[in-house]
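Participant: got a predicted structure plus its sequence, pasted below:
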Amino acid sequence: MEEIMIRKGLRVKTIVMLVTMLTLFGIFILQGICQEGTGTISGQVIDIEGNPISELPVFIAPIEIHDGETSPLYFPYDYFDMNRTLTKADGGFTISGISPGPHYFGILSKDIDQRLPDNYEAFLRDYLTWYDKGISPEYIDGFNRTNFGFQTSDFEPDVKVISLRINNIDFYPRNDFDEVVFGIDPNVQVMNVKVIVQPRMRIRGRVVFTDGTPLSNARIRISLSFQYEDNSGRGSGGGGAGIWTDDKGYFIQYLRNREKTIIYTLSIEYQGLGTSAEEIRLEPGQRLDGLTFTFDSDPIPPKPLPPKMKTVKSEIQQSSTSELPLLPVSNEVWIINPMNGHGYKRVHCRTRDEAIAQASKEDAYLVTINDSKEQEWLGAVFGHTFYWIGLSVDSEDRDWKWDNGEPVMFENWLPDDYFSEAHNKNEREYAIITIANGKWYAVHPKSVMVKMTEMAIIEKDGLLPTIKPQKDGNEK
């Protein structure tokens, strides 16, 4: 989970190009690379004091760049697209097979090889075909919530890449949310690269029941809020996500490294149980370990998964009645987004029109997504599966427009051929959220993707007063 936070203005965007050897991408992709072959990068991972970091799982992976915005790989679905290795005792590494195009250097959690099964990649490839095999969306959603490795937070590293040092020149990301993005020419080997990392701020806690039994291997819901006040002004924010506990009930909530003292409030939920910690005050770079949350309850086992396969009536049953099968009953409640005070929930539906009708009954509308933070919040709350959203093509000017009339200020599209659609992109009329990191995909009314989309996210404003986060003195 990334906190929803008050951000200062971005640093000045810098574009630096090392011709023929290495290109660091600012807001564009180097065009015209058409040679065959792959490149190699070798070097050393060190901390800010120059000490080597050993046995650290590192990778180089492709990254998408659209209109100056970067989109790194999404775990777990893209796990097998990374070129991975483990640093040696001296922090050294060599990664080969790097294809032309933009890439970034990333880090995985140190124990990932122990926590993932040997056949993880093979399982993921099968998992991505579950919808085609008739496995129900409810089962897939439940499976994601009750297993390690199916949310981005399951792969959080303990350190963060802060710069790449090449020929004694340090290259930094444009801002706190971007990666250091580079491209390498085919058949070129770049050596002696220094990857500088630093520990991430974090809160490490443990969850137990009244009798001391740990809540092991379970996904808890964490809500985090923060506030600060200094000479530059004041700010606040918050967010929530699902975090996995380990065999002994421990979890780690990583925080954004800040340059000021922050007061945090942390609460957790699990199957209707909830508890909170006292206010936590952290200085820049500080970590807190040893926090314990105790549920006032006897141990509660995980909920059983819903039926795995979709329920389909037999031909005899279908011919004996004209009634459609009942939709699963949605017991979802409105969840408030702290950034805008709007309520969101998901509903089951057979068609997009049915989703609109359900939304209308509640004075709501299919969700409108206005920026990347709202997109990330939706993914953290509802997960990444196929959902209808309120984006469609206007019948007159053929432009994409939100159903509630708001202008399209943000886009998050997959490539037009990502799901091998047979329909021309100019014939597609609706947009859906997909399992691919929550990115959007344009679909034709007769697309197979329409049949696979059996839920929608609806949005309703007016549940709370509009929230206007207080800005610090330097925010633009």
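Facilitator: In hand now; what should we look at?
Participant: C-alpha only now, for contacts and for neighbours.
Facilitator: Noted.
Participant: so where do the helices sit in the chain?
Facilitator: With DSSP state H, the ranges of helices along the chain come out as 112-115, 120-127, 137-145, 315-319, 352-361, 372-382, 448-452.
Participant: of the ones you listed, which is nearest Phe155?
Facilitator: Closest approach to Phe155 among these (CA to CA): helix 112-115, 7.5 Å.
Participant: next up, a structure to set beside the first:
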Amino acid sequence: MMKRLPYTKGLFLLITVVLFFIGLGSHSIAAEAETGTFSGRVIDVEGNPVAELPVMIGPTMAIGPGIHPAFSPMSYPTTRRARTDAEGRFSITGIDARMSYFSALPQNVDALFPKDLETKIAKAMEEKDFAAIYTSGVTEMETDDFEPDYEVLSIDIRGITFYPRNDFSRIGFSVEPGSDIKNVKVIVQPRMRIRGRVLFKDGTPLRNARLRLAFNYTRADGQGHGSSGGNPRTDADGYFLFNLDEKDDTANYTFSVAYQELEATAGPVLLKPGDRLDGLTFTFDSEPIAPEPPPQRMPFNRSTDFPSPKPISVPAFDAAWIVNPANGHAYKRVPCESRDAAVAQATEEKAHLVTINDAEEQAWLSAVFGHEFYWIGLSDAKKEGQWQWDNGEPLTYENWLPDDFFSEVSDADERDYAVTTFTDGKWYAVSPKSILLRMTAMAILEKPDGLDGQ
């Protein structure tokens, strides 16, 4: 399995910017409501405190059976952060009521960002100025730049210990508004990684450059093999760090790095689970070459009328009904190519798109399914301006984002259907031309009679 999946660059950047504004809007709106606190200690596997470790609570999403971070470099200002003291203690405040995860951050995380980033982002958010995000330089960063040096093995909350499902998943939870969760115990360990250096043949380091790194590995017992890779960045002396997630077996690794048209290899080297290898050197058979020009910034015009959405990629996972004990209704999320497809599946399963009748039901849905783009059963397609639930129930509760939150130019009378968003699960009306349609590939179904007869 590859560690990183390729993206269509333009669409990825656009979606990332949209998600970033969602995150900022979420915190701005949540700042008006009660938030929670999460505090405790970080220790290693032997029980020793891990001091001066930057930690955070950030947004996450449920994808199939796993919990994955909805975190990108541009969403860093929306995370809640702290640093452990000499005893490994931490306290994180101002946590929004959404599905979240706890993680370490790189030791030098504050130095990674452009100066005054949060001030610039706040101003851009206030003015809804996407161009300001690009001029900040943050869009040139990649997730590989923010890989933490420690991984979370378990979290003990009020006597119950939680573990990630696998090496790639996170431990998801939700902090209720106004709650103060104390005495949390987090066990971490240093991540398996390599530290390499890239040189030209005259000994000059490749400075501040984005690499294409790939590796192959064969288990020492000969019973398996695989490959993966990423895009680390060298520092001013040509050094880079790269974390290995394929860490369960002793294996022989061969690494290669590429920059422009140059390539160099190192290995094979035998690595055991948990090893942290220093001293790998990659030497290009070339004199120093001119650096690559910075990527061309994608122009963004707030008045742009986006083309009709292309077919979206539908996630695959096994869906299961989950009963809300407060009302006895059963719910599940399903992948779908469109709202019509979700309605058809609901009908086939004798269900309907979810109806959200009060803040308690909204909070339960957010805690169970996370803050993502989901189709819900709300529309004004029958009569413009009169929003109705598909199952005929009256609209007794509303949870809308501001109408201009995404600065879309579609006329209001074209927005006939509602989706939930990353912004605390708040609702937003979308039109056939909305960029959000490209990002909505799931729906929540509801059975009022629970699982009777199943």
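Facilitator: Perfect, I can see it now. Not measured: the values here are computed from a predicted model.
Participant: nearest to Asp81 of the first structure, of the helices of the first structure?
Facilitator: Comparing the helices of the first structure by CA to CA, helix 120-127 comes nearest, at 9.9 Å.
Participant: list the contacts of the closest one.
Facilitator: Defining contact as CA atoms under 8 Å, 6 or more residues apart in numbering, one finds that helix 120-127 of the first structure is touched by 76-77, 79-80.
Participant: try stretch 105-115 of the first structure
Facilitator: Taking CA under 8 Å, 6+ apart as the rule, stretch 105-115 of the first structure contacts 55-61, 155-161, 179-181.
Participant: which ones among those are found in strands?
Facilitator: Among the contacts of stretch 105-115 of the first structure, DSSP state E puts 57-61, 159-161, 181 in strands.
Participant: which of those residues has the most neighbours?
Facilitator: Counting neighbours by other CA atoms under 10 Å, Val181 comes out on top of those with 27 neighbours.
Participant: just list the residues touching the closest residue to that residue other than its chain neighbours, thanks.
Facilitator: In space, and not counting its chain neighbours, Val181 of the first structure is closest to Tyr104: 4.7 Å by CA to CA, 6 or more residues apart in numbering. Counting by CA under 8 Å, 6+ apart, Tyr104 of the first structure makes contact with 60-63, 72, 179-182.
Participant: distance check, Tyr306 of the second structure against Gly94 of the second structure.
Facilitator: Actually, residue 306 of the second structure is Phe. It isn't Tyr. 36 Å (CA to CA, to the nearest Å).
Participant: more neighbours, these two?
Facilitator: More crowded of Phe306 of the second structure and Gly94, by other CA under 10 Å: Gly94, with 20 against 12.
Participant: can you tell me what the more buried one aligns to in the first structure?
Facilitator: When the first structure is aligned by TM-score structural alignment, Gly94 of the second structure is paired with Gly97.
Participant: what about the residue nearest to that match when sequence neighbours are not counted, neighbour count?
Facilitator: The shortest distance from Gly97 of the first structure to any non-neighbouring residue, by CA to CA, 6+ apart, is to Thr38 (5.1 Å). Residues near Thr38 of the first structure, counting by other CA under 10 Å, number 16.
Participant: can you pull the contacts of the residue in the second structure that Thr38 of the first structure lines up against?
Facilitator: Using TM-score structural alignment, the partner of Thr38 of the first structure in the second structure is Thr35. Counting by CA under 8 Å, 6+ apart, Thr35 of the second structure makes contact with 93-97, 176-179.
Participant: got the residues you listed as a markdown table, with distance to Arg207 of the second structure columns?
Facilitator: Shown next, in a markdown table, are the contacts of Thr35 of the second structure (distance: CA to CA, whole Å):
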| residue | distance to Arg207 of the second structure |
| --- | --- |
| Thr93 | 38 |
| Gly94 | 39 |
| Ile95 | 38 |
| Asp96 | 39 |
| Ala97 | 42 |
| Glu176 | 46 |
| Pro177 | 46 |
| Gly178 | 47 |
| Ser179 | 47 |
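Participant: report the buried members of these.
Facilitator: 94-97, 176-177 (16 or more other CA atoms under 10 Å).
Participant: just the strands from the stretch 201-350 of the first structure, written as ranges.
Facilitator: 202-209, 219-230, 233-244, 250-254, 262-270, 273-276, 280-282, 288-295, 335-336, 343-348 (DSSP state E, counting those that start in this stretch).
Participant: export those to TSV and tack on mean neighbour count?
Facilitator: Formatted as TSV, the strands of the stretch 201-350 of the first structure follow (neighbours: other CA atoms under 10 Å):
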stretch	mean neighbour count
strand 202-209	19
strand 219-230	18
strand 233-244	20
strand 250-254	20
strand 262-270	18
strand 273-276	15
strand 280-282	15
strand 288-295	15
strand 335-336	16
strand 343-348	22
